[in-house]
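>>> return atomic coordinates for the entry below.
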Amino acid sequence: GRFDRQTVAHCCKFGPVLVWFRLGYVVLLWLCVTHLRCARAETKTVVQKDAEFDVTYNDTVTSDNQTIYAFNHTVSRNKTEGVRVTVDVLSEGAESSPILFVVRQKQAVLSFQVPLILRGLYQRKYPYAHVGRTLCQPPTRSLTETQYFFVDVSTLSSLGTHYQLRISRVDSFTLHTDKKFSFTASPSQPQYFKYVFPDGVDTVIVKVNSEMTFPCSVMSIQDIQCPVYDLDNNVAFIGMYQTMTKTAAITVQRKDFPSNSFYVVVVVKTEDEACGGPLRFYPLRPDELIDAGNRSKTLDVVVSPAISSDVYVMGMLFCLGIFLSFYLLTFLVACVENKRSVDRPTVPGVNPVSPYEYGSFERSLESVAGRSRQESLSSIEEDDYDTLADIDSDKNIVRTKKYLCVSDLARKDKRVLSKKYQIYFWNIATIGVFYALPVIQLVITYQTVVNVTGNQDICYYNFLCAHPLGNLSAFNNILSNLGYVMLGLLFLLIVLQRDVIHSRALDRNDLNALECGIPKHFGLFYAMGTALMMEGLLSACYHVCPNYTNFQFDTSFMYMIAGLCVLKLYQKRHPDINASAYTAYACLAAVIFFSVLGVVFGKGNMVFWIVFSVLHILATMLLSTQLYYMGRWRLDSGILRRIVYVIYTDCIRQCSGPIRQLITDIHSVVVFGLSRAAYGLLKTPNDFASYLLAIAICNLLLYFAFYIIMKLRSGERIQCMAMVCILFTAVVWGFALFFFFQGLSTWQKTPAESREHNRDCIVLSFFDDHDIWHFLSSIAMFGSFLVSVCLVCACTVDEDKAGDHSVMLIEFK
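This is a model prediction of the structure:
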């Protein structure tokens, strides 16, 4: 409303008085509250007691009283003893008002409540009425020193809570080298011990073992400092740590601990999900307390010295010596072959290399000694075939030679084909560079994260044989991949030497090089050698930090190698119609794409396996059609009409030999593909990348066997060198697969379960089973490549049967 002049004057006169009155009221109220608090504090009783070690104190605490226990003990610089606090709450319903224990030391304060509430997955709460904690022991500079510490006991509960307190010494607090020590731990009673590096030892391996798989535990390595993080909810804050079921092992280096000592901390987790255990039930309410039951676990700990620097040197020399010996052996074989080629006698009228060369099998000179070149080449006799000009260029004209061979089917210009196959090499070199650079950057990041966070669960090493070097945690697994690189380079040198010899023969217009044998193109060989080198590099990158997210680094170029080997075998019989580099690498990229999808989505996903199986069968059918029709077919709207027409004319009205073989082989391919698809659907293996790689290897082996069988059917026989390579490679592959299936670790399981498969080193105390797999598999791949070289470059064929398979192909076309 409106105020008159008198009202306004009244407010101006008494307004300051009202403000001061309200301010005085607030001050008086504050004094009253403070007085009440002080009066209540004066009523709370604080009792201090001089306490002793190894004596159990039974007492009751309420909100009105607080008890302080005073302890003192003598600390010696030459002897380290642990001090352990053990507390039990004997009253019921203490969860609502727990007791607070505060241990005050010279350089540290430890506080915990009893019952101790530990949280698990989904914030589930587990109360523990029995708690045991080890006190942090700061180092002393004096020879002997008396240290004091106090244990304060208090609560906010108005009801009395009965408890027991006991302080005891831990005589076996210090671990000794190569001496096993047994102890028991639980979630509310963690244990930790001290280890001091002895003179002359710079690296040790801390091993913790248990006969009990569960409960799940955590082993941690922490520096000597206070506080020590020894509970499930804080053990991962500092230091190195890893989960464990039955075994755990961490390699510790002196350079990482300035005090030349460290703590070995063992904590039992409140739940087992981190170790692959079953999930417990969900709490009905967020604040519900769950009985954890008995989760105590008996464990053994032993600290052993790691290998010395001499073992590192011996391991590297051993690795280099093995693969340099192949360089020496190759040089000696080259010298012997060069001498034999100079001294080899020639049969009059017979060329050293047959124009009907199928591949790697030696022609019987006796069977052709009496036959001259003019008799063997039916093309010399003009009456035997039509002299149309297009017979030398159009591959759809039926050849009318008496003896047909692969060279008759290769009508494209050699220079054009050579450039076509050189693209394989340049493309895979480009792919390798752009693939490897981000991979190297990523694995360096992985290793940095492991070193900074100390989380040993990120990488799936064989921790019992993981030898660090610098920032690398498992240098031996990286070094053992050197064989792929060195043998891949050696294979490139062998191919280069053959390429140079062939080019020089062409330059001097050598008749054998110009007219005899199948066309020689080395681009795919160069690509195979480069792929082997890249496999070594990427396998080394994978083993920097092996886990399921980067497993495709290790397998991508394995798919490349399998695909290139199949293409090379196909090229030997079909040099004109082989797939281009762009098509081949696009298909291999699709395979790698499915591999990544399988790793991410394939585990237990039936929809993915159904889709993959259907695509697998369709791709197998399309590839079979492409191979048998040799590219002379189209996939368009009229494909169904042409299929019905071919079935009617070639299968119903008359069934020719090639059609019968086509039907039989397609039936075999489909059955084989269906069996693999059925296995995938029924088993749904977790390791999809290895499953896909097994399919690629099986296809390669089947095609390789088919190639050998067809050579034998054509009357060829195995050369001595080719036979030695085949037998040697088969034996090495057998031993390699034996070591591969040892399974020292597996990222298909949890890190704790994977460590159950860890084993000690078996060679020079430096290499484990998987390193031996790297050695042998690199040698076996190199041997397989040599077999492929021998099959195409060094042999002749019996002229009487050389054209059988080619006639069949021409007839089918």
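
>>> drop to CA atoms for contacts and neighbour counts, all remaining ones
Noted.

>>> now do the contacts for residue 579.
residue 567 (C-alpha atoms under 8 Å, 6 or more residues apart in numbering).

>>> how about it, secondary structure?
coil (DSSP: H, G, I helix; E, B strand; the rest coil).

>>> could you measure from it over to residue 532?
Using C-alpha to C-alpha, to the nearest Å, residue 579 is found at 21 Å from residue 532.

>>> just residue 749 next, same as before
For residue 749, the distance to residue 532 equals 29 Å [C-alpha to C-alpha].

>>> these two: who's more crowded?
residue 532 (28 against 15; other C-alpha atoms under 10 Å).

>>> to compare against the first, here's another:
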Amino acid sequence: MCRFLGIMMSLLWTLHLIQAVEPVKALNLGISVAGNRPTASTGAEFGRLYTGQVDRNTEHIYSFNYTNRPSQVDAFRVFVSSFSDNLQYPVLFVVRQQKGVLSWEVPLIFRGLYQKSYPYQQVSRTLCPMELVEEAVPSEQFIFVDVASMASFNVEYKLLVTRIKDFELHTGIAFDFTATPSQPEYFLYKFPENVDFVIIKVVSKNSYPCSVVSVQDIVCPVYDLDHNVEFNGIYQSMTKKAAITIQRKDFPNGQFYVVFVIKPEDYTCGGSAPIGIQDKENHTWNLQRVKDLQVTIVPSIKASVYVKAILLCFVIFLAFYLGTLIVAFVQYIRIQRKSTDGPYSPDDGAGTVTASHPISTSTPEGSSYGAIDESSSSGGGGGGGGGGRNPSPPVAIPRPRTYSDSSVEEESDFDTMPEIESDKNVIRTKTFLYVSDLSRKDRRIISKKYKIYLWNIITIAVFYALPVIQLVVTYQTVVNVTGNQDICYFNFLCAHPLGVLSAFNNILSNLGHVMLGFLFLLIVLRRDIHHRRLLENKNLYAMEYGIPKHFGLFYTMGVALTMEGVLSACYHVCPNYSNFQFDTSFMYMIAGLCMLKLYQTRHPDINASAYAAYASFAVVIFLAVLGVVFGKSNEWFWAIFTIIHVLGSLALSTHIYYMGRFKIDVSNTDLGIFRRIAMVVYTDCMQQCSWPMYMDRMVLLVVGNLVNWSFAIFGLVYHPRDFASYMLGIFICNLLLYLAFYIIMKLRSSEKIQPMPLFCIIATAVIWASALYFFFQNLSSWEETPAESREKNHECILMEFFDEHDIWHFLSAAAMFFSFLVLLTLDDDLDFVRRDQIPVF
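Have a look, this model is predicted:
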């Protein structure tokens, strides 16, 4: 008996030594001891389906081996399933390779928004391939799949391991496949020779389910699940389209993985939670989240295209400089040829001197509106009778002027006297006004007043641009570091990176605003210098004839156009919801400055001050920000905005109609205020309702108010999502309306439009129409989710480098430049017409 016990102890001791010293051999024999848990090991084959049962006392190990050949990528996919309805005891799968371990459980549970759970009982994962090693001989590799569970009962499972045949993507060849949240896919791509940029284009016929496309370096493990796909590489969310531009320099080994993950929910892409249906008989979950995808990788543009695009931009806008030089040279030759008539004769203009005839409005005694008034105004003396058919040499009746060193805060020395208020009331409330009536203030004081616009906008530009640049640099850094391309709303199908910039083409296309803004400043400077020389020489025509020349607002418009290019470029570094105002702020200011300049042309003494104008612009920008934040569904915001819009239009109309002479004595505590309003309504609306005292102004203001009220009603009813563009549309429509009114009244006053402004008007109309066509192409939209925005992405249409929005930048810069030239040259025909013969309208 003792001998038998000794033999048994020896056998047990020998078995223990075998397990401790040679575990691999014991595993291959199918004999192992892990506590009290029996383990069954099986030599398995690729492509064969294995089924089995496991519990807390049983563990199955499958061993796969293959030969890895030099320069060959071997990729394998593991498919497992378990249809147990008990989520507390999942089946655990552990895959061990030479340099990595991959594990998951079945059912695989995804956590969604609001802690929702989505279990998947079929899981398929691609194993990370072995790193490509330059080996001379093939090597044998092993894959072990461990299957276990902590359930006290048997749990069934299925296992299938296959070799992937189409693991490598090829340039220019579309590849179709299917993925689900529990069955992600990824593939390998290698850069071809002499290709430095490639674009990964992914399309799907269905918007949902939402998916994520990721580009990751050749490193194991590969992050291919919803909860970890954002841990590494570059990624985008996707509905129907996705496009990622990849540079070789970001992947030194010249290859990368393209990973496709299906989201368990659609909130990221703007959708909702999926509907799960449980089959109680088969204990399965049918979440119906299968997405068919097609991926194509194509080479992007070469470095030579970048050079050609940059040269094209400079050539296009340098042509404007060349054209300006040619026009200036032609004008200089014409002046030189006519220099024999005198140093500065009427014929130095662009044609025959035409004396403008004022349009008389009705008076209380009654006279026809639109009839030509042959009498002169109170400020002038003899008129230009005969319509300019036989013009006589102009005879100046100079008014005494007092030039002082008064500060800019004073309108003039005369304005400090109490009598000036009654004088203004007498002059500005006449039935018909001439420019001489509204240019009575000291020229130097008025010039300083308008130069405040220039200095203020330079100050605003500096303090506005510096934090903007800092912010967009931070945005671009975050995008480059995190790889999250959902931060910026580009047209990814035509986004060409350069250095750290993700879309260099969108930035380059803003060069036109800067170059044309600077060119306009040079043109204004030339005119300003010429006018100053004439004033220094006491030239009568410069002092008493034509529209008073004040260039402060023109300089301001040129700076605004330049800054629009700078800030638009900053916005396009990373366009998104948070920085939209960078692109629109100076557009509001440009539209407002153009209206102010157009009004100032014939109302130089009563135009708005710079402080009031910029304060108004600040209010507009503030409302634009509130509209974007609260305007989508907030009824209260739209009600308040509509009230502000309508009341603002009425207040501005009152100021324009009465030339700033409608005053309400706020110090009066009795009912005098209301009596004043009632009196005005009675006299101006009821007594003269059939024929207003200032008919031309009334026509403009009625049409203008109808347009603005239409905008207000449209916004109140439809709540447009793009509030920034809605506000810009209000400004542009008002500007076009006022410009059209000005041109019509100019023609009705027998004034002429010379060839240069006529050419600029036609060019402005044509270019603006073309620009707006490209603007409304809507290649992206930060009002939607990044994935929905990418559905609007288009391919490049110009030189394979510029898209429709870039062409909008080109055309809008040219259109604004010609618009400024229209305002600069529109009244050149009046340079030899006395100011007391130029009507105000």
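
>>> once they're superposed, tell me the TM-score.
In this superposition the chains share a TM-score of 0.87, using TM-score structural alignment, normalised by the length of structure 1; 751 aligned residues with a C-alpha RMSD of 3.0 Å.

>>> for the spatially most central residue of structure 1, give me its contacts.
For structure 1, residue 546 is the residue whose C-alpha lies nearest the centre (C-alpha atoms, centre = their mean; 3.4 Å). Listed by C-alpha under 8 Å, 6+ apart, the contact set of residue 546 of structure 1 reads 459-461.

>>> which one in structure 2 is aligned with it?
Using TM-score structural alignment, the partner of residue 546 of structure 1 in structure 2 is residue 575.

>>> then residue 534 of structure 1?
Residue correspondence to structure 2 (TM-score structural alignment): residue 534 of structure 1 is matched to residue 563.

>>> so that match sits against residue 461, correct?
Yes. Applying C-alpha atoms under 8 Å, one finds residue 563 of structure 2 in contact with residue 461, separated by 6.9 Å.

>>> give me the more crowded residue out of those two.
residue 563 (24 against 19).

>>> number of nearby residues for the aligned partner of residue 313 of structure 2 in structure 1?
Alignment note (TM-score structural alignment): residue 313 of structure 2 maps to residue 319 of structure 1. For residue 319 of structure 1, the neighbour count with other C-alpha under 10 Å is 18.

>>> what about residue 319 of structure 1, distance to residue 243 of structure 1?
33 Å.

>>> ditto for residue 465 of structure 1
Distance from residue 465 of structure 1 to residue 243 of structure 1, counting by C-alpha to C-alpha: 18 Å.

>>> swap in residue 557 of structure 1?
Separation of residue 557 of structure 1 from residue 243 of structure 1 (C-alpha to C-alpha): 33 Å.

>>> same question for residue 405 of structure 1.
For residue 405 of structure 1, the distance to residue 243 of structure 1 (C-alpha to C-alpha) stands at 64 Å.

>>> and the helices in the stretch 301-450 of structure 1, which stretches?
Taking DSSP state H, counting those that start in this stretch as the test, the helices found in the stretch 301-450 of structure 1 are 309-343, 365-368, 373-376, 406-409, 414-453.

>>> output those helices as CSV; include the columns distance to residue 171 of structure 1.
Output for the helices of the stretch 301-450 of structure 1, formatted as CSV (distance: least, C-alpha to C-alpha, whole Å):
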stretch, distance to residue 171 of structure 1
helix 309-343, 35
helix 365-368, 87
helix 373-376, 95
helix 406-409, 84
helix 414-453, 32
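
>>> among those helices, which is the most enclosed?
helix 406-409 (a mean of 21; mean count of other C-alpha atoms under 10 Å).

>>> which residue in structure 2 lines up with residue 78 of structure 1?
Counting by TM-score structural alignment, residue 78 of structure 1 lines up with residue 71 in structure 2.

>>> check residue 341 of structure 1 too.
Residue 341 of structure 1 maps onto residue 335 in structure 2, by TM-score structural alignment.

>>> same question for residue 437 of structure 1.
Match for residue 437 of structure 1 (TM-score structural alignment): residue 466.

>>> same thing with residue 458 of structure 1?
So, by TM-score structural alignment, residue 458 of structure 1 is matched to residue 487.

>>> am I right that residue 281 of structure 1 is in a helix?
No. The assignment for residue 281 of structure 1 (three-state DSSP) gives coil, which keeps it out of a helix.
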